[in-house]
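Enquirer: the amino acid sequence is not available; the structure is as follows:
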C-alpha cells in the first residue's frame, strides 16, 4: 500500500498537533510525560488515576511477538458502547469479520509496534458504523515494559460527524 492510499501517519516530534482533538493531544502529552529519558514508557509507568477523563475512550492491546499479533487487553466503556460488544481478550483478526478488507488497519498496528512511534489517524470508521458518526480521529501509542520492545499499544478514539465536523461528547 502506498503512503498516499492510507489515512494514518507516523507521528514525528515535529508533527503539528494543533488541530488534533484535545483528548487525543492530552493522551499523547501524557504518554510523552511518563516516558523515561531515551526510552518508551511501559504500562508500569501509567496510572489510570492520572487520566480518568480519557479512560472511557481508551483501548489497550497486547502485542505478541513474533508477528506481531494484537489482542484486546482493555476496551473503554465508550468504545464498547460504539462497537456494540466488548472484544476484551480477543485477537484483533478474530474480533472483526471484515478485518481482512482493511490492509491499512493491519499495517498501522504493525507500524506502531515495529517503528516504536505513535500513529495518528483521521478517516472513515472501519470497525463500527453509526448513523451519527462516520469518521474517527485516533492515536496509537507504543508501550514497552523494557523501554524498547513494544509489548502493548495504547489508543484513544473520538468519533467525528461527517456533515458538520462535530465530535461526540
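Expert: On my side now, so go ahead. Keep in mind the model is a prediction, meaning the values are calculated, not measured.
Enquirer: hey, let's count contacts and neighbours off CA atoms from now on
Expert: Noted.
Enquirer: would you list every one of the strands in the chain?
Expert: Secondary structure of the chain (DSSP state E): strands at 8-10, 58-64, 69-75, 119-124, 135-143, 152-160.
Enquirer: nearest to residue 32, out of those strands?
Expert: Minimum separation from residue 32 across the strands of the chain (CA to CA) falls at strand 135-143, 9.7 Å.
Enquirer: quick one, that closest one and strand 58-64 angle?
Expert: Counting by axes from the mean of the first three to the mean of the last three CA atoms, to 10 degrees, strand 135-143 lies at 50 degrees to strand 58-64.
Enquirer: what angle separates strand 135-143 from strand 119-124?
Expert: Computed by the same axes, to 10 degrees, the angle between strand 135-143 and strand 119-124 is 160 degrees.
Enquirer: just checking, what packs against strand 135-143?
Expert: Using 3 or more CA pairs under 8 Å, 6 or more residues apart in numbering; DSSP states H and E, the elements in contact with strand 135-143 are helix 22-34, helix 103-115, strand 119-124, strand 152-160.
Enquirer: in addition, the following structure is provided for comparison:
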C-alpha cells in the first residue's frame, strides 16, 4: 500500500488530486468520510465524471446509484441503475470485481489507468479513481468514482495500472 503522499503523486490528473484532497479533508482523521460529508456541488466541473456505487444492499448487489453524463461515453451505455456485473462484463469482469471488492472489504482508495475499461471500448484510455464512503465509519457502503477518458494522446501511460492507499495503515515496524 502506498502512503498518502505516494498515492497522491500517482494520481494522473489534477481533477483526481483535487478530489482526493477533498475526500481526505472531509474524512477529518477517520478512515473514510460518509456520503453526507461529500458535497458534489463544490466541484461542478467534476460532476460529469463522477459516479456513485451503492453497496448498502451488499457488495454482490452493488449498483451505480448515480453516473455523470461523461460516463455514458466512457462505458458505451447509460450505467445509472445498473449492477456492477452489468457494467463490467467479459474480460474486464474479474479485474474490476477485484478492485471494487478490495475497496469494499479493506476500505482502501484505488486509482489506475486502463485502455478499454469494458469490452468494445478499446479506444478509451481511462484514468480512474475510487474512494470509499461509509455512513458508520466502519463498513464501506458506497464508492465514489471519478472516471475520465484521457484520450489517444495519453497512450504512453500504463495501460493496466492500479495503486491502493489505506487511510489507516499499520506502521511498517508493526508489520515486520
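Expert: Received it, and whenever you're ready, just let me know what you need. Since we're looking at a predicted model, the values are computed, not measured.
Enquirer: before we move on, the earlier item: out of the helices and strands packed on strand 135-143 of structure 1, deepest packed?
Expert: strand 152-160 (a mean of 24; mean count of other CA atoms under 10 Å).
Enquirer: that strand: how far from the chain's middle?
Expert: How far strand 152-160 of structure 1 lies from its chain's middle: 4 Å, per CA atoms, centre = their mean, to the nearest Å.
Enquirer: what's next to it, contact-wise?
Expert: Residues outside strand 152-160 of structure 1 that contact it (CA atoms under 8 Å, 6 or more residues apart in numbering): 21, 24, 27, 42-43, 54, 57-63, 79, 112-113, 133-144, 166-168.
Enquirer: okay, which residue is most central for structure 2?
Expert: Nearest to the mean C-alpha position of structure 2, by CA atoms, centre = their mean, lies residue 130 at 1.4 Å.
Enquirer: if I look at it, how far off is residue 156 of structure 2?
Expert: 22 Å (CA to CA, to the nearest Å).
Enquirer: which non-adjacent residue is nearest the equivalent of residue 149 of structure 2 over in structure 1?
Expert: Under the alignment (TM-score structural alignment), residue 149 of structure 2 pairs with residue 159 in structure 1. Computed as CA to CA, 6 or more residues apart in numbering, the closest residue to residue 159 of structure 1 that is not its neighbour in sequence is residue 136, at 4.4 Å.
Enquirer: show me the contacts for the aligned partner of the one you found in structure 2.
Expert: When structure 2 is aligned by TM-score structural alignment, residue 136 of structure 1 is paired with residue 126. If you count contacts by CA under 8 Å, 6+ apart, residue 126 of structure 2 has them with 74, 113-117, 147-151.
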